[in-house]
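In: No sequence on hand, only this structure:
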């Protein structure tokens, strides 16, 4: 099968590449292709992540597995068709952990027709910026037992207010 996959770089400007690839290609081959069509050398660490319909990041498939298990996931032993097989299925691709280049990969078409030139870049929109866009990771603040304001701290820990020096503790009690 031939997959038509749209790869979108996460930037303010549109930077999109549409690729035709063999469904039996490994994710390592796909990683090298993405790096090439976006102008990278492909020598940085990278990972694919399975994604749901809302682009929520799922299971990681790293370039090199750090797990010693024989069935550990890595790009060299995992194919595209093992991860996406129906149109609109998605992968997130993270290239260069120091710069966090992030790409959204979506399968847009599956055909049985064979093309002589596979892989093939069929659409290129926009230019890859010189630097990766800055990422801001913000977690929602939740109220839990560790979120104490000053009043809570003073009220909950009054029993320790008499402590001034380690020498004041009677160690024979313990």
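Out: That came through, no problem. Keep in mind that this is a model prediction, so the values were computed, not measured. Numbers count the residues shown, from 1 in each chain.
In: From here on, just use CA atoms for contacts and neighbour counts.
Out: Noted.
In: What ranges does the protein have for its strands?
Out: Counting by DSSP state E, the chain has strands at residues 2-9, 16-22, 46-51, 57-62, 90-95, 101-111, 120-125.
In: between the fourth one and strand 46-51, how big is the angle?
Out: Angular relation of strand 57-62 and strand 46-51 on a 0 to 180 degree scale: 150 degrees, by axes from the mean of the first three to the mean of the last three CA atoms, to 10 degrees.
In: wait, residue 59 sits on residue 49?
Out: Yes: applying CA atoms under 8 Å, one finds residue 59 in contact with residue 49, separated by 5.4 Å.
In: More neighbours: which of those two?
Out: Using other CA atoms under 10 Å, the more surrounded residue of residue 59 and residue 49 is residue 49, with 20 against 11.
In: if I read this right, that one contacts residue 93, doesn't it?
Out: Yes: applying CA under 8 Å as the test, residue 49 and residue 93 come out as touching, 6.4 Å apart.
In: ok so, going back, most tightly packed of the strands of the chain?
Out: With neighbours taken as mean count of other CA atoms under 10 Å, the strands of the chain reach their highest mean count in strand 90-95, at a mean of 24.
In: orientation of that one relative to strand 2-9 in degrees?
Out: Strand 90-95 and strand 2-9 are oriented at 50 degrees to each other (the same axes, to 10 degrees).
In: Tell me the helices and strands packed up against strand 90-95.
Out: Counting contacts by 3 or more CA pairs under 8 Å, 6 or more residues apart in numbering; DSSP states H and E, strand 90-95 packs against strand 46-51, strand 101-111.
In: Can I get those in JSON lines including distance to residue 22?
Out: Output for the helices and strands packed on strand 90-95, formatted as JSON lines (distance: least, CA to CA, whole Å):
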{"stretch": "strand 46-51", "distance to residue 22": "17"}
{"stretch": "strand 101-111", "distance to residue 22": "10"}
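In: what about versus this one:
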């Protein structure tokens, strides 16, 4: 079967920028990653991850390019994860982040599952809409239960009053 994905650049202000890609359900997330980077004109050399997402686009399990867990908890990698292991008719959404310094964020949604067309090479870029901006769109991150009055330096310490500090200033 062939998965038809719409990959939408997550912007709040600019016009829609998206690509439609067809890819085999048995291809890996690394294959989808390569298709996305090529279709948006990236060189594909930066770190990237997919995140399983729910209907509200909440970020779930990470599927990374490389296992960076350093032996603690193992995580799935793109090359070892087939598309049909994370996406199906009931689970249609992924978040894709490319270049963790710039934070290019894309909403990836399975739009349709179709039969493979004979003589077609997959993956295949089906449709292009909009030009990608020169820099990644700014993201407004929200934190739940964030205290706006928090001040990390509000600890009532007078740094000029060495007498009250608990250390021996002649320690060496």
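Out: Looks like it came in fine. This is a predicted model, so every value here is computed, not measured.
In: Tell me how the two chains score on TM-score.
Out: Remark: TM-score between the superposed chains equals 0.79 [TM-score structural alignment, normalised by the length of structure 2]; 154 aligned residues with a CA RMSD of 2.7 Å.
In: about what we covered before: which stretch among the strands of structure 1 comes nearest residue 133 of structure 1?
Out: Closest to residue 133 of structure 1 of the strands of structure 1 is strand 101-111 (CA to CA; 7.6 Å).
In: can I get the strands of structure 1 in JSON lines with distance to residue 151 of structure 1?
Out: As requested, the strands of structure 1 are exported to JSON lines (distance: least, CA to CA, whole Å):
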{"stretch": "strand 2-9", "distance to residue 151 of structure 1": "47"}
{"stretch": "strand 16-22", "distance to residue 151 of structure 1": "53"}
{"stretch": "strand 46-51", "distance to residue 151 of structure 1": "43"}
{"stretch": "strand 57-62", "distance to residue 151 of structure 1": "39"}
{"stretch": "strand 90-95", "distance to residue 151 of structure 1": "43"}
{"stretch": "strand 101-111", "distance to residue 151 of structure 1": "43"}
{"stretch": "strand 120-125", "distance to residue 151 of structure 1": "56"}
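In: can you tell me which of these comes nearest to residue 139 of structure 1?
Out: The closest of the strands of structure 1 to residue 139 of structure 1 is strand 57-62. By CA to CA, the value is 15.1 Å.
In: What range does the closest one cover in structure 2?
Out: The alignment of strand 57-62 of structure 1 onto structure 2 (TM-score structural alignment) spans residues 59-64.
In: mean per-residue distance, the matching stretch to structure 1?
Out: In the superposition against structure 1, stretch 59-64 of structure 2 averages 0.5 Å from its aligned positions (mean CA distance after the TM-score superposition for structure 1).
In: And for that stretch, what's in contact with it?
Out: Applying CA atoms under 8 Å, 6 or more residues apart in numbering, the contact partners of stretch 59-64 of structure 2 are 48-54, 75-78, 95.
In: burial of residue 80 of structure 1, as a residue count?
Out: Number of residues near residue 80 of structure 1 (other CA under 10 Å) recorded here: 21.
In: Give the equivalent position in structure 2 for it.
Out: Counting by TM-score structural alignment, the partner of residue 80 of structure 1 is residue 83.
In: Show me which helix runs longest in structure 1.
Out: Determined from DSSP state H, the single longest helix within structure 1 is helix 27-37.
In: got a list of contacts for that one?
Out: Helix 27-37 of structure 1 has contacts (CA under 8 Å, 6+ apart) with 7, 17, 21, 41-42, 46, 48, 63, 75-80, 119, 121.
In: residues in contact with residue 9 of structure 1?
Out: Counting by CA under 8 Å, 6+ apart, the residues that residue 9 of structure 1 touches are 15-16, 101-104.
In: try it again with 7 Å
Out: Going by CA atoms under 7 Å, 6 or more residues apart in numbering, residue 9 of structure 1 touches 15-16, 102-104.
In: before we move on, what about residue 50 of structure 2?
Out: Residue 50 of structure 2 makes contacts with 62-64, 94-97, as judged by CA under 7 Å, 6+ apart.
In: Can you tell me, leaving aside adjacent residues, what's nearest to it?
Out: residue 96 (4.5 Å; CA to CA, 6 or more residues apart in numbering).
In: just to revisit the earlier point, for the match of strand 57-62 of structure 1, what is the distance to the chain centroid?
Out: With CA atoms, centre = their mean, to the nearest Å as the basis, stretch 59-64 of structure 2 stands 8 Å off its chain's centre.
In: same thing with stretch 48-59 of structure 1?
Out: The chain centroid and the centroid of stretch 48-59 of structure 1 are separated by 8 Å under CA atoms, centre = their mean.
In: tell me how far the ends of that stretch are from each other?
Out: 8 Å (CA to CA, to the nearest Å).
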